[in-house]
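1. next come a sequence and a model predicted from it.
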Amino acid sequence: MLLNYQIKKALKHDATDKSEIIFLLHGLFGSLSNLALLAKHLNTTHHIVLVDLRNHGQSPQSDSMSYALMAEDIFDLADSLNINTFSLVGHSMGGKVAMACALSSPQRINSLVVADIAPVIYEDKHSPVFEALNSLDFSQYKTRYEVNEALSQKIDSAEVRSFLLKSLHKVAQGFILRFNLKTLYQHYENIRDWPYKDAVFNKKILFIKGADSDYILPSYQNDILKQFPHAQAKIIQQADHWLHIQKAKTFNRLVEQFFQKNAR
């Protein structure tokens, strides 16, 4: 599957340029625009590939959804762009995709940053969101305000609603969702899963956690170090799972420093 993507060439490069290539991977219900601020921050000295993962954004939709398939999609895209080795930044589900890439083909991954997710099987965290989305006929609404009001009956968090509204697309009659809700719902168990328990990635990786988030817990440390023995960790205070938005400057700085320090 050839994913939708955007390339941002490093602003500072020349004919002998060897700037790092970094793929940016969004989370569940997201799109490539979610990491646009990070892309702009890194773009001065790095080549950036922003990606819509399968069943998200403007990438093809499929009846299948697994980390093996999503990792394969990333390598297929890299091959189509004649990119052999690269680094990755992934948030949430995108972080799991990044880890899956590193563990399945470590020779092709230079380093990676994983934002607020761990290599573990998660409990159900999204049933209320799925319930809310599945209860609505988006074609019946005329404005985003109306959709927001309808979602607010089941989703209290204005931040979550705002995030979901980013994937609304206006059509002739009402709205449609950019992500494939049916497949994501049917394969949510695969999204919560972690099938790479025995593989090891022996290169640099940075985990960044929101201090108020429960996605990376102290009890996950052994799971992380078992598969990523060179893992580093940073915690961003006054941030939860949306750390890349709530504390964008801090998050972007930490990512930039990591890649600068580990430049090939």
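-> It's in.
2. contacts and neighbour counts: CA atoms only from here.
-> Noted.
3. I'd guess residue 139 is in a helix, am I close?
-> Yes: under DSSP: H, G, I helix; E, B strand; the rest coil, residue 139 sits within a helix.
4. try this one side by side with the last:
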Amino acid sequence: MGVLHTLTVGPAEPTTAGDSPAVVFLHGLFGQGRNFMAIAKGLQPEFRSVLVDLPNHGRSGWTETVDLVAMADEVAEAVRAEVDARVHLVGHSLGGKVAMLLALRHPDLVERLVVVDIAPGPSHDVSQFEHLLGSLATLDLAVLEGRAEADEQLEQLIPNRTVRAFLLQNLHRTDRGWQWRANLDLLRSSLDVVGGFPEAGDSTFDGPVLWVVGERSEYTSQDDAARMRALFPRAVRVAVKGAGHWVHSEQPDAFLATLRAFLPASLPQ
């Protein structure tokens, strides 16, 4: 069986074990590595998976600023320390931007790249995340009794129960009461950075790239295709029917089948 582990970037000590090939998953804004747990299990036994908590998320360390290039380099360094081989890299949304930058800056580390519902350019609309993070900021953690109360307080601001449950996974109880695992204040104030994409210069990644988009999502458009091809000449676009932005959670079977069709079960020698 493949070995699943949350690899944290920052003060926490990461460890992994198992045989190659490894699939490294990078989550989206305000997510955690474990968001991909079901997909990672579905890739067993042919693959082992590394579930990354990006900086300022999950159990990884917090930073003073959000820098997508620095984030990509940190993830690359951590993966190199734990996986003694090239990896398949899967990134969703914010994680997709980090994955693209990592592949462009560290092509020797990446065998195949999967970019999920995001493009290598400015995001078309970050207002949804501005609303979601602003809604979370209305919670008074000092007097909060628990997740059930938080869910109730957010019901009118965030009517979608699935989205609320996803966001509230970030709440955890500490000796000081309820706290956010993610760096909510920094992420909220840095949405312009999160929604952007730094210039890549003349860099390209010439390996195989799968560009998975949700059929109902508005996070990518046909206008992104030229930029995607310029940076990733071998990119192939696949639209998953019935999926919005969270492709892997909305259509997990279709997403898993798409991954299995794209990822080879062994690395080139």
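-> Received it, and whenever you're ready, just let me know what you need. Given the structure is predicted, the values throughout are model-derived calculations rather than measurements.
5. structural similarity score between the chains, please.
-> Superposed pair, TM-score by TM-score structural alignment, normalised by the length of the first structure: 0.90. Supporting alignment: 256 aligned residues with a C-alpha RMSD of 2.0 Å.
6. show me the helices in the first structure, by range?
-> Assigned by DSSP state H, the first structure shows helices spanning 36-42, 67-80, 93-104, 127-134, 144-151, 158-165, 181-186, 188-192, 221-227, 243-246, 248-261.
7. which of the ones you listed sits closest to residue 200 of the first structure?
-> helix 221-227 (4.3 Å; C-alpha to C-alpha).
8. and the closest one, which stretch of the second structure?
-> Counting by TM-score structural alignment, helix 221-227 of the first structure lines up with residues 225-231 of the second structure.
9. what's the average distance for that stretch when superposed on the first structure?
-> Here the mean offset of stretch 225-231 of the second structure against the first structure after fitting is 1.0 Å, by mean C-alpha distance after the TM-score superposition for the first structure.
10. go through that stretch and flag the buried ones.
-> By neighbour count on 16 or more other C-alpha atoms under 10 Å, the buried set for stretch 225-231 of the second structure is 225, 228, 229, 231.
11. likewise for stretch 164-174 of the second structure?
-> 164, 167, 168, 169, 170, 171.
12. ok, stretch 145-154 of the second structure next?
-> Neighbour count says stretch 145-154 of the second structure has 147, 150, 151, 154 buried, by 16+ other C-alpha under 10 Å.
13. residues near residue 252 of the second structure, how many?
-> 17 (other C-alpha atoms under 10 Å).
14. can you tell me the closest non-neighbouring residue to it?
-> Using C-alpha to C-alpha, 6 or more residues apart in numbering and skipping residues adjacent in sequence, the residue nearest residue 252 of the second structure is residue 39, 7.1 Å away.
15. roughly how far apart are the one you found and residue 230 of the second structure?
-> According to C-alpha to C-alpha, to the nearest Å, residue 39 of the second structure and residue 230 of the second structure sit 29 Å apart.
16. picking that back up, tabulate the buried residues of stretch 164-174 of the second structure (JSON lines), appending distance to residue 205 of the second structure.
-> Converted to JSON lines, these look like this (distance: C-alpha to C-alpha, whole Å):
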{"residue": "164", "distance to residue 205 of the second structure": "36"}
{"residue": "167", "distance to residue 205 of the second structure": "33"}
{"residue": "168", "distance to residue 205 of the second structure": "36"}
{"residue": "169", "distance to residue 205 of the second structure": "34"}
{"residue": "170", "distance to residue 205 of the second structure": "33"}
{"residue": "171", "distance to residue 205 of the second structure": "37"}
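17. show me which pair in these is furthest apart.
-> 164 and 171 (11.3 Å).
18. hang on, the earlier thing: which of the buried residues of stretch 225-231 of the second structure sits closest to residue 110 of the second structure?
-> When those are compared against residue 110 of the second structure (criterion: C-alpha to C-alpha), the nearest one is residue 231, at 14.7 Å.
19. residue 4 of the first structure is nearest to which of the helices of the first structure?
-> helix 67-80 (8.9 Å).
20. so what does the residue nearest to residue 252 of the second structure match up with in the first structure?
-> Residue 39 of the second structure maps onto residue 38 in the first structure, by TM-score structural alignment.
21. correct me, but its match touches residue 252?
-> Yes: using C-alpha atoms under 8 Å, residue 38 of the first structure makes contact with residue 252 at a distance of 5.6 Å.
22. quick one on the thing from earlier: list the contacts for the residue nearest to residue 252 of the second structure?
-> 248, 252, 256 (C-alpha atoms under 8 Å, 6 or more residues apart in numbering).
23. as CSV, those residues with distance to residue 35 of the second structure would be great.
-> Below are these laid out as CSV (distance: C-alpha to C-alpha, whole Å):
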residue, distance to residue 35 of the second structure
248, 9
252, 12
256, 14
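24. which of those residues sits closest to residue 49 of the second structure?
-> Checking these one by one against residue 49 of the second structure (C-alpha to C-alpha), the nearest turns out to be residue 256, at 13.2 Å.
25. can you find the partner of the closest one in the first structure?
-> Under TM-score structural alignment, residue 256 of the second structure pairs with residue 252 in the first structure.
26. its match: neighbouring residues, count only.
-> Neighbours of residue 252 of the first structure (other C-alpha under 10 Å): 20.
27. for residue 232 of the first structure, see how far away it is.
-> On the measure of C-alpha to C-alpha, residue 252 of the first structure and residue 232 of the first structure end up 16 Å apart.
28. what does residue 43 of the first structure give?
-> Relative to residue 232 of the first structure, and taking C-alpha to C-alpha, residue 43 of the first structure is found at 23 Å.
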